[in-house]
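[1] Curious how this folds, go ahead:
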Amino acid sequence: MTDNNTNSENEAGADDRVIGTPSDASSDSIVAGPADPHREHAGPYPAEETHKHSEEEQRRGEKVASLWFVIAFLAGIGFLVAYFAWPPNAAGEPAIADPQIGQYSNMALGGTLALALFAIGAGMTVWARRVMPHYEVSSPYDELPSAPEEKKSFGEFFMKSADESGFLKRPLMRRTLLLAMAPLGLAPIVMLRDTGPLPGDKLHKTLWEKGMHMVVEGTDRKIKVADLNVAGGMITALPYVEHSEEHPHGISLNDKAKAVVLLIKMPEDAWGPDMSDKQLNWTQDGIIAYSKICTHVGCPAALYEQGTHRILCPCHQSTFDAANGAKVVFGPAHRPLPQLPLTVDSEGYLVADGDFPEAVGPTFWDAEKEA
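    Sure thing, here's the model as predicted:
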């Protein structure tokens, strides 16, 4: 009878035990007592190691871990020093005369960063192996939510775990760990310098100006309205820029990337309901001009399907309806391709009637303007 009562009490105690606590809930410490090396044990540590380390061993582990954290701190400082000792070339500055300097910079940056990360990992490993206790904790899942008593019990268990980990009562190890992490926390901020200056409004403007002629991409041949006399025809065009002091080699690659457009000859009855009167006024004899830069991530939307009047970006299959103001009909793009206003000069050449009314390219390029 006594045995049955004892078993019932043990079962009740097991049911009241909080998830994550050791099986012996009546003990003041969450660490199991000295393990019997002869008992069966299926955990990751041998049975003779499933106990709390002695105070002397914990102190030695604290010193070794702290030493690794100090090494990590010095390596982190070395990374920052190396970064500023061999800074990246500023815009407009000549390239480094000695190529070995660049090699030394890469070696110093990579070596110090690798050492800092390795030392932090080594210190954490020593901390876990020689300071924290080794024992197994298991419990079956209980019904959620937990009762207030269980939450309180778990809070006490958590604080005991934090105490046994050594983080609270080992100030040398804790402070050196925080010290080691400080330079690595600054490293990403410092490396933002490599991203260059803020673009300002450079992405909101292109070379297109009122009265500027258009040329076929890759040539200097100006485009006439008559060059697109067949419905469904398409030409990739760029602004015509004469060689000058400002543009000694003509239009630059950066300017080409922002200003390139698709000229499409649309059938008379093809315009969709989403075309506004303003957009229709920007066309010329059924010819419409859209930015060729996809508004998803900036790939060239270079494919055109005559039958459906769809413009396709081959990178991620964003699809735009040319008959409806280049409205997005499929894919990850979030806004239409900007339309360039067109007109014609006295000689019948197509010219721009101004710049794009909105920024070209992906939406995130225009984040500053939208903000």
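[2] hey, let's count contacts and neighbours off CA atoms from now on
    Fine.
[3] Quick check: which element contains residue 262?
    Assigned by DSSP states H and E, residue 262 belongs to strand 261-265.
[4] Correction: the previous question concerned residue 367.
    helix 367-370.
[5] Then residue 320?
    strand 319-321.
[6] buried residues in that strand?
    319, 320, 321 (16 or more other CA atoms under 10 Å).
[7] for the first one, what are its contacts?
    Residue 319 sits next to 310, 311, 312, 313, 328, 329, 330, 331 when contact means CA atoms under 8 Å, 6 or more residues apart in numbering.
[8] Turn these into a markdown table, including secondary structure.
    Below are those laid out as a markdown table (DSSP: H, G, I helix; E, B strand; the rest coil):
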| residue | secondary structure |
| --- | --- |
| 310 | strand |
| 311 | strand |
| 312 | strand |
| 313 | coil |
| 328 | strand |
| 329 | strand |
| 330 | strand |
| 331 | coil |
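[9] So which of those is the closest to residue 237?
    Using CA to CA, residue 311 is the member of those that lies nearest residue 237, at 15.5 Å.
[10] My guess is the closest one contacts residue 301. True?
    Yes. Counting by CA atoms under 8 Å, residue 301 is a contact partner of residue 311 at 6.6 Å.
[11] Outside of stretch 88-107 itself, list whatever touches it.
    For stretch 88-107, using CA under 8 Å, 6+ apart, the contacting residues are 82, 83, 86, 194.
[12] okay, residue 311 and residue 301: which has more neighbours?
    Between residue 311 and residue 301, residue 311 has the larger neighbour count (other CA atoms under 10 Å), namely 28 against 24.
[13] ok, which stretches of the stretch 1-150 of the chain are helices?
    In the stretch 1-150 of the chain, the segments counted as helices under DSSP state H, counting those that start in this stretch are 2-16, 55-85, 99-130, 148-165.
[14] deepest of the ones you listed, which one?
    With neighbours taken as mean count of other CA atoms under 10 Å, these reach their highest mean count in helix 55-85, at a mean of 20.
[15] what's the spacing between it and its chain's center?
    Centroid displacement of helix 55-85 relative to its chain, using CA atoms, centre = their mean, to the nearest Å, is 29 Å.
[16] So which elements touch it?
    With contacts defined as 3 or more CA pairs under 8 Å, 6 or more residues apart in numbering; DSSP states H and E, helix 55-85 has these neighbours: helix 99-130, helix 171-191.
[17] how about this one, so we can line them up?
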Amino acid sequence: MAQQDDGGSNAAAGSAVVKSEAPVPSPGTAVVASDAFENPGLPPHRLRVTDLDPRKDRVAERRVYTLFYLSIVGSIFAVAAYVAFPIIPGNSASVRLNTLFLGLGIALGLLGIGIGAIYWSKNLMRGDEMSESRHPTRGSEATRARAVEIFKEGNEESGFGRRSLIRNSLIGALVATPLPAIVLFRDLAPAADPVPLLKETMWREGTRLTKDPSGVPIKASDVTLGSVFHVIPEGLNDKEDRLEEKAKAAVLLMRLRPEDLKVSPGRESWNYNGIVAYSKICTHVGCPVALYEQQTHHLLCPCHSSTFDVTNECKVIFGPAKRPLPQLPIAVDSEGYLIAQSDFHEPVGPSFWERS
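    I've put the predicted structure just below:
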């Protein structure tokens, strides 16, 4: 028989629940640090020798503007050295001299400004330390007015407005320092107008088509149906600037069935029995168009996938190119060799340079 417990309730063994309150922490667990570090503040300002001796101050000022003047001399020397020691093609000594004196001038120009500015800040500008709270939001009008005052104080402390020789020499050095870069970058452009140079190639009336790179002339009988030849003008390998000329005159030569060609009026004589020649230079950005699909008669540029239809005068059928590949008018001489009738009738390569 179950017994009634003292609480007046019956409970099976193990079913009694004991409720307890959260423990109250002892007051002894709260620790108040009595030996916390106090803010020591900024160290006392130590006056420099230029602050104590006016003569030393003047000496330091002379050193600063002398460094700035040396910077001006270095920048002008770099420009003069670039003109006085030109690079002569094939002469390694001219390259060494040009690089040496140009580098010395530019180094002197930059080091003069850098060392002069550091020496100025270390010896002449106000040197006491200060701290300032920074806030990410726009300050009040009083704060903004205080900012203007700080700029004025900075001008007075640095002596920029008062030390005229330092100020003027620094401005002169900053103006002279970019001169070598301007001269060098300006000289990267060709001396002559590049537009006529890009509009003309080595192809002339009667120039034979030769294989690239051997320079062997090509007979019309050598070009079989479906074949493709990489072509350069005869005599290209003998030119000193053959790479520059090849970049404009490289041609792809193919033979198709004459009935597959769509010929515009005025171009009927530009091919010979289905043999056509087109510029190898893509009209997008100038990559070599060297992939020929024999079955579809498509020319592909491997750089950006511009695709040209050989059967339709190499018009663009896909990709970013904006105009067809220029066609080279060809014929056959008395010995059966393929020759050019003239130069291209339009500029080869990309069109972006024409926009200027």
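[18] Now the TM-score, please.
    Here the TM-score for the pair of chains, by TM-score structural alignment, normalised by the length of the second structure, is 0.65; 305 aligned residues with a CA RMSD of 4.4 Å.
[19] that older thread, turn the helices and strands packed on helix 55-85 of the first structure into CSV, columns for distance to residue 254 of the first structure.
    Shown next, in CSV, are these (distance: least, CA to CA, whole Å):
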stretch, distance to residue 254 of the first structure
helix 99-130, 26
helix 171-191, 24
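[20] Find me the equivalent region of the strand holding residue 320 of the first structure in the second structure.
    Aligned using TM-score structural alignment, strand 319-321 of the first structure spans residues 306-308 in the second structure.
[21] Wait, residue 232 of the second structure touches residue 216, no?
    No. In this structure, residue 232 of the second structure is not within contact of residue 216 by CA under 8 Å, at 9.6 Å.
[22] got any residues that touch both of those two?
    residue 210.
[23] quick one, which of these two is more surrounded?
    Comparing residue 232 of the second structure with residue 216 by neighbour count (other CA under 10 Å), the higher total belongs to residue 232, at 29 against 14.
[24] so who does the counterpart of that one in the first structure touch?
    Under the alignment defined by TM-score structural alignment, residue 232 of the second structure corresponds to residue 238 in the first structure. Residue 238 of the first structure sits next to 214, 215, 216, 217, 256, 259, 260, 261 when contact means CA under 8 Å, 6+ apart.
[25] Let me know the helix or strand that the fifth one is in.
    Assigned by DSSP H and E, residue 256 of the first structure falls within helix 253-259.
[26] cool, the second one as well?
    Mapping residue 215 of the first structure onto the secondary structure by DSSP H and E places it in strand 214-216.
[27] average distance between that strand and the second structure?
    Its matched residues in the second structure lie on average 2.0 Å from strand 214-216 of the first structure after superposition (mean CA distance after the TM-score superposition for the first structure).
[28] So residue 354 of the second structure is in contact with residue 195, correct?
    Yes. Judged on CA under 8 Å, residue 354 of the second structure makes contact with residue 195 at a distance of 7.5 Å.
[29] show me what contacts the equivalent of residue 164 of the second structure over in the first structure?
    The alignment partner of residue 164 of the second structure in the first structure, by TM-score structural alignment, is residue 171. Residues in contact with residue 171 of the first structure (CA under 8 Å, 6+ apart): none are found.
[30] distance of residue 4 of the first structure from residue 12 of the first structure?
    12 Å (CA to CA, to the nearest Å).
[31] I'd like to check which residues are in contact with the spatially closest residue to residue 283 of the first structure that is not a sequence neighbour.
    With sequence-adjacent residues excluded and distances taken as CA to CA, 6 or more residues apart in numbering, residue 283 of the first structure is closest to residue 342, at 5.6 Å. Residue 342 of the first structure is in contact with 282, 283, 284, 288, 289, 350, 351, 352, 353, 354, counting by CA under 8 Å, 6+ apart.
[32] Let's see that with 7 Å instead.
    Counting by CA atoms under 7 Å, 6 or more residues apart in numbering, residue 342 of the first structure makes contact with 282, 283, 284, 350, 351, 352, 353.
[33] distance of the third one from residue 352 of the first structure?
    For residue 284 of the first structure, the distance to residue 352 of the first structure equals 11 Å [CA to CA].
[34] These two: which has the busier surroundings?
    Between residue 284 of the first structure and residue 352, counting by other CA under 10 Å, residue 352 is the more crowded of the two (22 against 17).
[35] Quick one: map that one onto the second structure.
    Using TM-score structural alignment, residue 352 of the first structure sits opposite residue 340 in the second structure.
[36] Residue 291 of the second structure pairs with which position in the first structure?
    Per TM-score structural alignment, residue 291 of the second structure is aligned with residue 303.
[37] how about the nearest residue to its match, chain neighbours excluded?
    According to CA to CA, 6+ apart, the nearest residue to residue 303 of the first structure is residue 312 (5.0 Å).
[38] Out of the helices and strands packed on helix 55-85 of the first structure, which gets nearest to residue 293 of the first structure?
    Here helix 171-191 is closest among those (CA to CA), at 29.0 Å.
[39] separation between the nearest residue to residue 301 of the second structure once chain neighbours are set aside and residue 229 of the second structure?
    The shortest distance from residue 301 of the second structure to any non-neighbouring residue, by CA to CA, 6+ apart, is to residue 289 (4.5 Å). Separation of residue 289 of the second structure from residue 229 of the second structure (CA to CA): 12 Å.
[40] Would you indicate which residues of stretch 84-92 of the second structure are buried?
    85, 87.
[41] Kindly check the end-to-end length of it for me.
    Stretch 84-92 of the second structure: ends 16 Å apart by CA to CA.
[42] Give me the distance from that stretch to the chain's centre.
    On CA atoms, centre = their mean, the centre of stretch 84-92 of the second structure falls 26 Å from the chain's centre.
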